[in-house]
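> for reference, the sequence and a predicted model appear below.
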Amino acid sequence: MDTVPFWALLLTLVCLIILSAFFAMAETALMSANRHRLRHLAKRGSHAAMTTLWLLDRTDQVLSLVLIANTLINALATALVTTIAIATFGHEEAVLAITTGAVAFLLIVFAEIAPKIIGATFPERIALPAALVLKPLMAVSKPVIWFVNLFVTALLRALRIRKETKRDHKLSPEELRSMVLEGGNFIPKKHQSILLNLFDLEHMSVEDVMTPRAQIESLNLAQSIDEIKRQLTTCYHNKLPVHDGEINRIIGILHVRKAIGLLNEDEELTIDHFRALLTPPYFIPEDTDVLMQLQYFQENHERLAIIVDEYGEVQGLVTLEDIIEEMIGEFTTSTPAAARADNVSWDEHGTCLLEGSTTLRDINKQLDLRFALDGPKTINGLLLEYLQDIPEASVCLKLNDCVIEIVQVKNQSIKVVKLQRPATASGNPTRFG
């Protein structure tokens, strides 16, 4: 104490605590930093972000540096405080105990808890400048870190713990979905909805978005010319599948505008005039993935595909617009089916009247229900599968805690049902009534 002033020792103690706080704060900030945001900054030319990512690829060395530095600093701080206490108060055991407790309290509060909370609260703001300091320190301390890690590696091998050389930081679709949901304050709601729909498309086939066979508007060349003219003048669509006789014999696709132009000509029309306007039909299997089909549409320059099963029977059709609407939502109500789809909602009494052809996907999306989608695609199909019979009207049953009343049955199918909003979202199938 005769050679070192008392104030110098206190100043050294404060510096040691600040240095320990820096390492603790830098470590927490680095571990909490958002790697995707750092990559974005690095692509924009941020040297600090590049350095931070470089350190994060060497997590074991960073942790070794921080732990070695903090251990040495804490030991020096404790020894320094003990020296000051002995020089000031002598070798009193009570004083030494109080001094040790005091320095432990200072280190816990000012060099551990508070810095780590700050580092976790502002990770990128602290990690970027801290990385510029830690990288040269790692270069200087490399021999020490290497020596310490020799023993660490030997211990891990003795415990049969394999150290990962490189971590995979790619996000799974579920993690990306969670990020989109949690980014509500930064992503407009409409954009968020589109992104979530894209994730859903990964698990969908064309069968989920197709227009079913019973709802296809097609042109039958086996009917009279007058019937064909009447159908073309009242058509809702730009293109029509054309068949000769029954619908499984589709022979082409007719562009309605070209056919309308044909109607305005003076010459007498025959079936051959319409056949000359047909383009070859485009057939696809019913289990084709929606995203894959979107790619096929682009590669083949098609906008409409006929969906067939393993026996070649027509199951429905899908258009480019159907897939786009599944991604961005309904953008047209030009057809009666589209207008009906918009009416899927609970009324003030908690009930909803639906057509049997309403898809379970629309019901789940618009009524917030949880019907399984890996089986039948419509509410009619779901009920027929569960009942294993074509029921009479006024039959009620309970599926997933949702009471369903069959209102109308016609032509071997359920035409109208009424749903009662459930109090919960779970439950086993129960039939009553």
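Structure's in. What do you need? A quick note: this is a predicted structure, and the numbers were derived from the prediction, not measured. Numbers count the residues shown, from 1 in each chain.

> hey, let's count contacts and neighbours off CA atoms from now on
Will do.

> got the buried residues for the helix or strand harbouring P143?
If you go by DSSP states H and E, P143 is part of helix 142-158. Neighbour-count burial for helix 142-158 flags I145 (criterion: 16 or more other CA atoms under 10 Å).

> what's the helix or strand following that helix in contact with?
Moving toward the C-terminus from helix 142-158, the next helix or strand (DSSP H and E) is helix 173-182. Residues outside helix 173-182 that contact it (CA atoms under 8 Å, 6 or more residues apart in numbering): I187, Q192, L195, L196, F199.

> second structure for comparison follows:
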Amino acid sequence: MDDPDSFQFILSFLIQAHDATLLDGSLDTVDLVLQFFFIVVGLIFSALFSGSEVAFFSLSNQQDVLTEGGISGSADELILKMLERPRRLLATILIGNTFANIITSVLAAVATGNIVAYFGFSEIFVYTLEVLVLTFMILILSEITPKIIAINDPLKSARKISRFIYGLYIILLPLSKLIANSTISLEERLPKPDSKMTSEDIMTMAEVSEMEGSIKSDEREIIENVIEFGTTSVREIMTSRVNVVAVSTENSLNEVLALIREKGLSRMPLYENDLDNILGIIYSKDVLPYINSDIERTTINWRTIARKALFIPATKKLDDLLRDFQQEKTHIAIVVDEYGGTEGLITLDDILEEIVGDISDEYGENEEQLYTQFKNGVYVFDAKIDLDDMEEILEIELTADDDDFETLGGLVYHLTERIPNVGERVYYKGLELTIHSVQNNRVRKLRVKLNEDDAKQQKSPVKDKE
């Protein structure tokens, strides 16, 4: 064997024998049939393992279904026994599935090689076709289809395959136990992923669910409102001081009853001299006993029937305020500024509307319309309209997170830095805002025109006077 000529002779002989085998015109039909038979068997076993994975682990959180009314049979006992060690069960199923897929792939490669040698086809073409066909068959027949069948009735599927899987569960115990323990050891050494779901993730899921039809648009809005609930401050939704309806200590019974009938309010602050001196809260139901008395002559000391008022800062968050309402067993709070003056008030209805949207009561038909739209595209807005509502009406973006104003009137004051005059125009983000009316140093209404051509040019507010 040390002779180089002898080594070359042997090597040449082996090459010639290999070429002769490839060029041999005969094809062993029996071997080819057996190869295709075992390919089909491999696909069947792969499908069984794929379906069993979905079936068993769909029941992992529903084990009470198997135990309700007692165990129905030995199959259920086997399922429960294997689910007690889910890692080992998963390792057993994956070992079987991987083995079935490998056997199928190897036999398919051998069969393809025989076909190439016999018919003389292009190797690249045939092997590419084999990979595509085998991939398609494994995905459709051995992965997707059995998993769909199993997920439709996981309990029935798990019972049918339980004995077969349990047999492998026992046979492959050493290997599956080793794999399961290895995964545990690996997980302990790997850094823990930050799997916390953020509020943005939940809002994105809600939007996707709405697009897919899983939830309705109003349900999506409620989810978003609940997420933003904890970050919303009282100042953003309170009734401002100028719109507060209150009872003075000097009001007569007749005046208070007229106020209750006109406004339809069940709770009103009681003040002395001005709104900065709030004494308590007057409940309409506490005034009812005096209705049958001589209203013109009856004099009531409102302090005696007023209830304790809850005072809160304007920066308080709504979730904290809701807990305060629960603890104090009240539905109304007075909002005060940093100097102790009254800035506004907020009720439980305001908080609920922030979650579920506007709630109309029996007095809703008398609610003031905050805007009017004309055919020429011009709007007339009340200055107290919330900018978020205005954004939805005009379908444009007007606010930013760091803005110190919430209403259209606040925006105008921010832009002009003074009390504007009637007819004065202010341009802001493609909007032409014209002061429509001013009363008692307060902007009441504005004429709004959306000018899309100027939207890009008005990068900073520009003011002029008519």
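The structure has been received and is ready for your questions. Being a predicted model, the structure only gives us computed values, none of them experimental.

> hmm, back to that, can you add secondary structure, neighbour count and distance to I18 of structure 1 and give the contacts of helix 173-182 of structure 1 back as CSV?
Shown next, in CSV, are these (DSSP: H, G, I helix; E, B strand; the rest coil; neighbours: other CA atoms under 10 Å; distance: CA to CA, whole Å):
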residue, secondary structure, neighbour count, distance to I18 of structure 1
I187, coil, 14, 39
Q192, helix, 18, 44
L195, helix, 18, 45
L196, helix, 17, 46
F199, helix, 15, 47
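
> if we can go back for a sec, what's the helix holding P143 of structure 1 packed up against?
When contacts are defined as 3 or more CA pairs under 8 Å, 6 or more residues apart in numbering; DSSP states H and E, helix 142-158 of structure 1 sits against helix 59-89.

> could you give the angle of the helix it packs on to helix 142-158?
110 degrees (axes from the mean of the first three to the mean of the last three CA atoms, to 10 degrees).

> now the helix or strand following helix 59-89 of structure 1 on structure 2. Mean distance?
Of the helices and strands lying after helix 59-89 of structure 1 in sequence (DSSP H and E), the nearest is helix 93-108. Taken over the aligned residues, the distance from helix 93-108 of structure 1 to structure 2 averages 4.6 Å (mean CA distance after the TM-score superposition for structure 1).

> can you check what angle separates helix 93-108 of structure 1 from helix 59-89?
In terms of direction (the same axes, to 10 degrees), helix 93-108 of structure 1 departs from helix 59-89 by 150 degrees.

> could I get the full set of strands for structure 2?
239-240, 247-248, 267-272, 274-283, 311-313, 332-336, 342-347, 371-373, 378-382, 425-428, 431-439, 442-450, 462-464 (DSSP state E).

> reformat those as CSV; add mean neighbour count.
Listed next are those as CSV, based on neighbours: other CA atoms under 10 Å:
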stretch, mean neighbour count
strand 239-240, 18
strand 247-248, 22
strand 267-272, 21
strand 274-283, 19
strand 311-313, 18
strand 332-336, 22
strand 342-347, 23
strand 371-373, 13
strand 378-382, 19
strand 425-428, 22
strand 431-439, 19
strand 442-450, 20
strand 462-464, 12
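
> what about these, which gets the closest to I103 of structure 2?
Using CA to CA as the measure, strand 442-450 is the one of the strands of structure 2 that comes nearest I103 of structure 2, at 69.3 Å.

> got the angle for the closest one vs strand 431-439?
Here strand 442-450 of structure 2 runs at an angle of 160 degrees relative to strand 431-439 (the same axes, to 10 degrees).

> helices or strands up against strand 442-450 of structure 2?
strand 378-382, strand 431-439.

> to D5 of structure 2, which of the ones you listed lies closest?
Proximity to D5 of structure 2 (CA to CA) singles out strand 431-439 among these, at 96.0 Å.

> after superposing, tell me the mean distance of the closest one to structure 1.
Strand 431-439 of structure 2, aligned to structure 1 and superposed, deviates on average by 2.7 Å (mean CA distance after the TM-score superposition for structure 1).

> just to revisit the earlier point, can I get the contacts of helix 173-182 of structure 1 in TSV including distance to D309 of structure 1?
Below are the contacts of helix 173-182 of structure 1 laid out as TSV (distance: CA to CA, whole Å):
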residue	distance to D309 of structure 1
I187	40
Q192	35
L195	31
L196	29
F199	26
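
> looking at the residues you listed, which one is closest to P422 of structure 1?
Of all these, L196 has the smallest distance to P422 of structure 1: 24.9 Å, by CA to CA.

> residue contacts, the closest one?
Per CA under 8 Å, 6+ apart, neighbours of L196 of structure 1: R177, V180.

> ok, now the one 10 residues further on?
If a contact means CA under 8 Å, 6+ apart, then V206 of structure 1 has E286, D287, T288, D289, V290, Q293, I307, V318 as its contacts.

> could you rerun that using 6 Å?
Under the criterion of CA atoms under 6 Å, 6 or more residues apart in numbering, the contact list for V206 of structure 1 reads T288, V290.

> show me what it lines up with in structure 2.
Using TM-score structural alignment, the partner of V206 of structure 1 in structure 2 is V234.

> do the same with K410 of structure 1
Under the alignment (TM-score structural alignment), K410 of structure 1 maps onto Q439 of structure 2.

> so its match versus I10 of structure 2, what's the distance?
Relative to I10 of structure 2, Q439 of structure 2 is positioned 112 Å away (criterion: CA to CA, to the nearest Å).

> repeat for Q327 of structure 2
Counting by CA to CA, the gap from Q327 of structure 2 to I10 of structure 2 is 97 Å.

> neighbour count: these two, which is higher?
Neighbours per residue, other CA atoms under 10 Å: of Q327 of structure 2 and I10, the larger number sits with I10, 12 against 9.

> what count of nearby residues applies to F374 of structure 2?
8.

> ok, now which ones touch it?
With CA under 6 Å, 6+ apart, F374 of structure 2 has no contacts at all.

> disregarding residues adjacent in the polypeptide, which is nearest to T233 of structure 1?
What sits nearest to T233 of structure 1 in space, not counting adjacent residues and going by CA to CA, 6 or more residues apart in numbering, is I260, at 7.4 Å.
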